[in-house]
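K.L.:
here is a sequence with its predicted model. Questions after.
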Amino acid sequence: MIRKASNTNEDVLMLQKLAKKTFYDTFAYENSEEDMKEYLETAYDFDVLKSEIECETSDYYFYLDGNDAVGFVKVNWADSQTEPDYPDALEIQRIYSLKEYHGHGIGAALMEHAISVARKLKCPMMWLGVEEQNKRAYRFYTKYGFKKVGTHVFMLGEDEQHDSVLVKNLED
């Protein structure tokens, strides 16, 4: 089941725990412990997450297995997008599931939900950034019709990384 995250302490804490774990499990193997620690403490700070949830132009959605959040997606539109290049688009800023749930259709369900949000908002396209070495995620996105249009910088602590920017046209 997919449910929109609320600004309750319970939801913010659930998101914080899930976000830190999934990000760490996905990227710790290729980044320094210092950079990971700085990013996790900054990007997934309780107050940062609470303000993102309360923002009128971004939403978090949980994928629940019973009462447990095992995946999530964050979507941004309008001024909440992390890049200004696609002002009418919906950005998927984050989409993750716990490692033990990979291959169970959670990513697909979250992606379909994000697409439905974009359509409801009448966005002509969607975009996201994906780490260039993350072949599994890259294949997943291209399966949904996302195509590489460029790159952008993603700062992980002190490390400047380059992500591919992928775009999906919703008007086809």
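P.N.:
Sure thing, it's come through.

K.L.:
C-alpha only now, for contacts and for neighbours.
P.N.:
Noted.

K.L.:
for M111, see how far away the residue nearest the centre of the chain is.
P.N.:
Central residue of the chain (C-alpha atoms, centre = their mean): R94, 0.6 Å from the mean position. Distance, R94 to M111, by C-alpha to C-alpha, to the nearest Å: 11 Å.

K.L.:
report the secondary structure state of V165.
P.N.:
Secondary structure state of V165, per DSSP: H, G, I helix; E, B strand; the rest coil, is strand.

K.L.:
hold the first one in mind and look at this next one:
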Amino acid sequence: MIISKATETNIPVIQDLANKSWNSAYAHILEQKQIDYMLGLMYSESTLKTHFENPNYQYYLINEDEVFLGFIGFEFHNEPDTTKLHRIYFLKEAQGKGLGKKALEFVKSETEKSGDKRLTLTVNKNNNAKRFYESQGFKVYDEAIFDIGNGYVMDDYLMEFIIDK
């Protein structure tokens, strides 16, 4: 597995991976119209360019045998002493290979290097990924419903991992 820093030139790769992974991961949780809306909102070229312009926002691509299998996006200092994991997605065929665990270890390490002491993320209440995050040391610290427009909401658990120094 190779984790490489993404650049603006990788936006089409990120969009393709997001489209494929979201349609696999959320098909049983969300309506297709909501998936399409959220992909358009969160992965438009202008949104991704804004992320790349933010020096605290990091994107990394994950590949194996020169094939892109997933990506991660996180933001240092999203809150005081806190890095937020915004995105971690893998293609369906990449799941079960331990790549998610390795990617999370990478994000934890980068969080520690940044000086942040806490790593947070949100996960849909109906998403089985919650169990995966718990197995990696994350704990639920709150719940929230976020209005994302167009009549849609995200009903999520807020999870955190405390960096031990």
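P.N.:
All right, it came through fine. Quick caveat, the model's predicted, so the values are computed rather than measured.

K.L.:
now the TM-score, please.
P.N.:
For these two chains in superposition, a TM-score of 0.91 is obtained (TM-score structural alignment, normalised by the length of the second structure); 163 aligned residues with a C-alpha RMSD of 1.6 Å.

K.L.:
skip the chain neighbours and tell me the closest residue to the counterpart of the residue nearest to the centre of the first structure in the second structure.
P.N.:
Superposed on the second structure with TM-score structural alignment, R94 of the first structure falls opposite R87. Excluding its sequence neighbours, the residue lying closest to R87 of the second structure (C-alpha to C-alpha, 6 or more residues apart in numbering) is G73, at 4.7 Å.

K.L.:
residue in the second structure paired with K143 of the first structure?
P.N.:
By TM-score structural alignment, K143 of the first structure lines up with S135.

K.L.:
can you list residues touching both of R94 and M111 of the first structure?
P.N.:
Taking C-alpha atoms under 8 Å, 6 or more residues apart in numbering as the contact rule, the neighbours common to R94 of the first structure and M111 are V73.

K.L.:
give me the residues contacting the helix ranked longest in the first structure.
P.N.:
Assignment by DSSP state H gives helix 9-27 as the longest helix of the first structure. Contacts to helix 9-27 of the first structure, defined as C-alpha under 8 Å, 6+ apart, come from residues 5-6, 36, 40, 44-46, 49-50, 69-72, 96-99.

K.L.:
select only the buried ones of the residues you listed in ChimeraX?
P.N.:
Of the contacts of helix 9-27 of the first structure, the buried ones can be selected in ChimeraX as follows, counting by 16 or more other C-alpha atoms under 10 Å:
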select :5,6,36,40,44,46,49,50,69,70,71,72,96,97,98
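
K.L.:
just the ones of the contacts of helix 9-27 of the first structure in strands?
P.N.:
Judged by DSSP state E, those include 69-72, 96-97 as members of strands.

K.L.:
export these to JSON lines and tack on distance to K168 of the first structure?
P.N.:
Shown next, in JSON lines, are those (distance: C-alpha to C-alpha, whole Å):
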{"residue": "A69", "distance to K168 of the first structure": "27"}
{"residue": "V70", "distance to K168 of the first structure": "26"}
{"residue": "G71", "distance to K168 of the first structure": "22"}
{"residue": "F72", "distance to K168 of the first structure": "20"}
{"residue": "Y96", "distance to K168 of the first structure": "19"}
{"residue": "S97", "distance to K168 of the first structure": "21"}
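
K.L.:
between which two of the residues you listed is the distance greatest?
P.N.:
Spatial extent of those (C-alpha to C-alpha) is set by the pair A69 and Y96 at 10.9 Å.

K.L.:
how distant is whatever helix or strand A118 of the first structure lives in from the center of its chain?
P.N.:
For A118 of the first structure, the host element (DSSP states H and E) is helix 106-120. Between the centre of helix 106-120 of the first structure and the centre of its chain there are 12 Å (C-alpha atoms, centre = their mean, to the nearest Å).
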